[in-house]
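[1] sequence and computational prediction follow.
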Amino acid sequence: MAPVTEHQGSFLSRISRRNQIVSMDVNHEQELEELEDFQKHVAERFTELLSPSNTTTTAADSPESDPILSIQWLRKLLDVFMSCESEFHSLLTSNSSQISKPPLDKLVPEMLDRIVKALDICTAVVNGVDLVRQIQRLAEIAVTALKQRPLSDGSVRRAKRALTSLLAALNADKNSVSSGRKTTTAEQWSSMGRRSGGGGEGCVSKNWSAAKQIQAMTANLVAPRGGESSPIYIMNSVMVVMMWTLVAAIPCQTSNGLTVHLPLPKNQVWASAAVSIHERIGEELKRKEKRCGGGGLMEEMQRMERIGLKMMEFSEGFRFNGEENVVEEVAEMEEICRKMEDGLEGLQRRVREVFHRLIKSRSEILEAIDHCNG
């Protein structure tokens, strides 16, 4: 074979560089396509949380039966997160060689830190569901007492005691301040969680705060320059939105101060529905914090409080000829208890699934980093 001349070498170098550029263009085009698909997936799944169901066949399955922050809606939210996380993980692992290179070399460690904080929040939420169960039991005691016929003074007293505890639990932050008790709200929730048998993946410390965890998760959540989104920024945002919503809905240890700004780009298609959800919950949260502080916006708990106040009013003014005045409220409270009985276990199970999915995802990301550095 004849030796390669200088001219031939120059020509081959140009061909090589051209092929590299073409390869880079193809890879970039593929990344843009994958990003577009991921954004579309996130947008569609979050839009489902705002849209009425198209498969309703009975009154029990109607959209009105799953309002925002209801138990069933929260279960759907967790399903949306799992679906988005699965799509994201496929994206990340398909480009695992880039995981230790800029900009992922900085973004990935931040995500791993958020996952650790999210695991703590999952633990607090699982324990919080146990506390909601205790509130449900108090409501059931009041319902049973006020369903007695003829309604006696003793039954009304039993109902009143249960309702007093129920309303105090629903407004724990307000009562812990106004009554001057030495025990903090965080300690109340923590000790009650231990008495209820836990059921979570562990315990958080007495000084732990769900609201502070959320604030820490949003602290360095910054959109990429140029207004473009990246898969890791989108997934971080999805994780923060979900954890914030869970803490707002379910009474967690020290959930005061949740009215934080979530830096979501309203102009991005993927974020539009998430922003709407955040704004709607945020307005309700502001009203709740002005009134008594803390989270606990679960739709069933909100209804339980309204009905409980009416039942308490009846109990305090009870006269033996007034039985029928509370029949409707008792029936509605009984229906809420039934929904909680049916839904809380499934909700708790979903949170545990998210907990274990996050652990697995974090381990696989760490393995990918070790492989790149090895």
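    Ah, there it is. On a predicted model such as this, the values are computed, not experimentally measured, just so you know.

[2] from here on, contacts and neighbour counts on C-alpha atoms
    OK.

[3] please enumerate the helices of the stretch 1-150 of the chain.
    Ranges of helices in the stretch 1-150 of the chain, per DSSP state H, counting those that start in this stretch, are 6-50, 71-94, 104-146.

[4] what's the answer for the stretch 151-300 of the chain, then?
    Shown for the stretch 151-300 of the chain, the helices assigned by DSSP H, counting those that start in this stretch span residues 153-170, 172-178, 185-195, 210-219, 231-249, 269-291, 299-316.

[5] mind giving me the packing neighbours of the second one?
    To tie it back to what came earlier, the one meant is helix 172-178. In terms of contacts (3 or more C-alpha pairs under 8 Å, 6 or more residues apart in numbering; DSSP states H and E), helix 172-178 is packed against helix 185-195.

[6] what is the orientation angle of the helix it packs on with helix 210-219?
    Note on geometry: by axes from the mean of the first three to the mean of the last three C-alpha atoms, to 10 degrees, helix 185-195 and helix 210-219 are set 110 degrees apart in direction.

[7] list the buried ones in helix 185-195?
    Neighbour counts using 16 or more other C-alpha atoms under 10 Å place 185-190, 192-193 of helix 185-195 among the buried residues.

[8] format these as TSV; extra columns: distance to residue 68.
    TSV is the format used below for the buried residues of helix 185-195 (distance: C-alpha to C-alpha, whole Å):
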residue	distance to residue 68
185	26
186	26
187	29
188	28
189	25
190	27
192	27
193	26
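
[9] on that earlier part again, among the helices of the stretch 1-150 of the chain, which comes closest to residue 241?
    Each of these was scored for nearness to residue 241 using C-alpha to C-alpha, and the closest is helix 71-94 (9.6 Å).

[10] putting a second one here so we can go through both:
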Amino acid sequence: MPATDYQGSFLGRISIRRNQVMAMEGGHDQEVEDLEIFQRHVGDRFADLLASPTEDGNEVLLSIAWLRKLADMFLCCEAEFKALLMMGSDPSQISKPPLDRLIPEFLERVVKSLDICNAVSLGIESVRNFQKLAEIAVSALQQRPIGDGQVRRAKKALNSLITAMMVEDKDHSNGKSTERSWSFGRRSAASNKERAFGQFRSLSWNMAKGWSAAKQIHAMSSNLTAPRGGESSGLAMPFFIMSNVFVFVMWALVAAIPCQERNGLATHFPLPRQLSWAQPMIGLQEKIVEEWKKKEKKGSPGLLFEMQRLEKLGQSLIEFADSFQFPAEAESLQELKVQVEELADICRKMEEDLVPLQQQIREVFHRIVRSRAEVLDIYDQATKLSTPNV
């Protein structure tokens, strides 16, 4: 079910269940049941992500399709969390420990998530430009008969692609500013010329100087302690669960998409191994960390599956171009055809899915903004009710 449909059905459930809870003496039992359902749903959704198919499928780990699925999963979890909060928001409890501490900490994580959404959306712009360079190479290498001119044109585009990835990795890893030669929907004549000759650095806008994706993630994952005793059956648990969902989703997005300054993120952040809903999340974390450490040794702007394929095919085709002699042998042309077709297929998938992914990230951003306002409103009202009149 799409996230928007899921949210609509869940909000409808709120009104019905709220009336039911008010009419029942066992309201607490109902809250416990709702919490158990929420935990089960979170675990099931992450288990579905963990069960993504291999490279032959369409949702391989950290592919564009997988990230779109991740974004949908987040929106569903967020809708259900908000429903649970609205149903169980007892002002007398929200203004008392541990919620009087957990809610402000949660809101801080939310703000940091907004920054990460912006950084990821901008990083997707870089990926789209990697795609454009690959398309230039595909266009040149699909020409028949193929001659020196086509091979030189393809090699120039592929060298620019590999160089751009290396620059993106270096600048984003070290937190250095890059040139602003790309703006949303507009390109200057100078940037067109640079692109044609492959003489450009990063094509993404930048976050503020000194902004660090790694610091944001580390700050979000700090002070995450599982509720104990009676707290584990109250609203403290949904806040803890959703905080972990926030941290994981933002961390996975930063792992996949080029973002400014990511040093130190190829490590495990603490997840509650004793809780069943966290097990598939831990499994995903271990897989991503393994991939990150492998790519970190070689240097890479991100773990996005399609980017890794672009890089590998680009390097292979550059080797072909270096050894090309006209007329090419039939065996060499057949090998070239296979690689170019794979590169073209990746470009098509990127063309179809990168913009929708970017739109989903923006939807996540706006949903977070609305949810923050709603949680803040509930918290403020509870605080006012608990403050004695002077």
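    Right, received. Where do you want to start? Note that the structure is predicted; figures quoted are calculated from it, not measured.

[11] re earlier: and residue 259 of the first structure, which of the helices of the stretch 1-150 of the first structure is closest to it?
    Shortest separation from residue 259 of the first structure across these is recorded for helix 104-146, at 16.6 Å, computed as C-alpha to C-alpha.

[12] please identify the most buried of the helices of the stretch 151-300 of the first structure.
    helix 231-249 (a mean of 23; mean count of other C-alpha atoms under 10 Å).

[13] so where is it in the second structure?
    Alignment note (TM-score structural alignment): helix 231-249 of the first structure is matched to residues 238-256 of the second structure.

[14] average offset between that stretch and the first structure?
    For stretch 238-256 of the second structure, the mean deviation from the first structure after alignment is 0.4 Å (mean C-alpha distance after the TM-score superposition for the first structure).

[15] now do that stretch: distance to the chain's middle.
    Going by C-alpha atoms, centre = their mean, to the nearest Å, the spacing between the C-alpha centre of stretch 238-256 of the second structure and its chain's C-alpha centre is 9 Å.

[16] equivalent analysis for stretch 353-369 of the second structure, please.
    Once both centres are worked out by C-alpha atoms, centre = their mean, stretch 353-369 of the second structure turns out to sit 10 Å from its chain's centre.

[17] try stretch 20-35 of the first structure
    Stretch 20-35 of the first structure has its C-alpha centroid displaced from the chain centroid by 35 Å (C-alpha atoms, centre = their mean).

[18] and it, which residues are buried?
    Result for stretch 20-35 of the first structure [16+ other C-alpha under 10 Å]: buried residues 31, 34-35.

[19] try stretch 81-96 of the first structure
    81-82, 84-85, 87-89, 91-92, 96.

[20] can you check stretch 331-346 of the first structure too?
    Neighbour-count burial for stretch 331-346 of the first structure flags 333-334, 336-337, 340, 344 (criterion: 16+ other C-alpha under 10 Å).

[21] closest one to residue 49 of the first structure out of those, please.
    Nearest to residue 49 of the first structure among those is residue 344, at 18.9 Å by C-alpha to C-alpha.

[22] aligned to that closest one, what sits in the second structure?
    With TM-score structural alignment as the criterion, residue 344 of the first structure pairs with residue 354.

[23] quick one: its match and residue 142 of the second structure, what's the gap?
    When distance is defined by C-alpha to C-alpha, to the nearest Å, residue 354 of the second structure is 24 Å away from residue 142 of the second structure.

[24] same thing with residue 53 of the second structure?
    As for residue 53 of the second structure, its distance to residue 142 of the second structure is 30 Å (criterion: C-alpha to C-alpha).

[25] give me the more crowded residue out of these two.
    Between residue 53 of the second structure and residue 142, residue 142 has the larger neighbour count (other C-alpha atoms under 10 Å), namely 16 against 13.

[26] leaving out the residues flanking it, which one is nearest to the counterpart of that one in the first structure?
    Under the alignment defined by TM-score structural alignment, residue 142 of the second structure is paired with residue 147 of the first structure. Taking C-alpha to C-alpha, 6 or more residues apart in numbering as the measure, residue 147 of the first structure lies nearest to residue 330, with 7.4 Å between them; neighbours along the chain are not counted.

[27] next: residue 351 of the first structure.
    Distances taken as C-alpha to C-alpha, 6+ apart put residue 122 closest to residue 351 of the first structure, at 6.3 Å, once the chain neighbours are dropped.

[28] how about the nearest residue to residue 325 of the first structure, chain neighbours excluded?
    Of all residues apart from its sequence neighbours, residue 314 sits closest to residue 325 of the first structure (C-alpha to C-alpha, 6+ apart), at 7.6 Å.

[29] hang on, the one you found packs against residue 327?
    No - in this structure, residue 314 of the first structure is not within contact of residue 327 by C-alpha atoms under 8 Å, at 10.5 Å.

[30] roughly how far does the residue nearest to residue 6 of the second structure when sequence neighbours are not counted sit from residue 32 of the second structure?
    For residue 6 of the second structure, ignoring the flanking residues on the chain, the nearest one in space by C-alpha to C-alpha, 6+ apart is residue 76 at 6.5 Å. Counting by C-alpha to C-alpha, the gap between residue 76 of the second structure and residue 32 of the second structure amounts to 20 Å.

[31] same thing with residue 47 of the second structure?
    According to C-alpha to C-alpha, residue 47 of the second structure and residue 32 of the second structure sit 23 Å apart.

[32] picking that back up, what residue in the first structure is paired with the residue nearest to residue 6 of the second structure?
    By TM-score structural alignment, residue 76 of the second structure lines up with residue 83 in the first structure.

[33] with residue 272 of the second structure instead?
    Using TM-score structural alignment, the equivalent of residue 272 of the second structure in the first structure is residue 265.

[34] burial count for the residue nearest to residue 147 of the first structure?
    As a burial measure, the neighbour count of residue 330 of the first structure was computed by other C-alpha under 10 Å and equals 23.

[35] tell me the spacing between it and residue 148 of the first structure.
    Distance, residue 330 of the first structure to residue 148 of the first structure, using C-alpha to C-alpha: 11 Å.

[36] do residue 109 of the first structure as well
    For residue 109 of the first structure, the distance to residue 148 of the first structure under the criterion C-alpha to C-alpha works out to 60 Å.

[37] neighbour-wise, which of the two wins?
    Neighbours of residue 109 of the first structure and residue 148, each counted by other C-alpha under 10 Å, are more numerous for residue 109; the result is 15 against 12.
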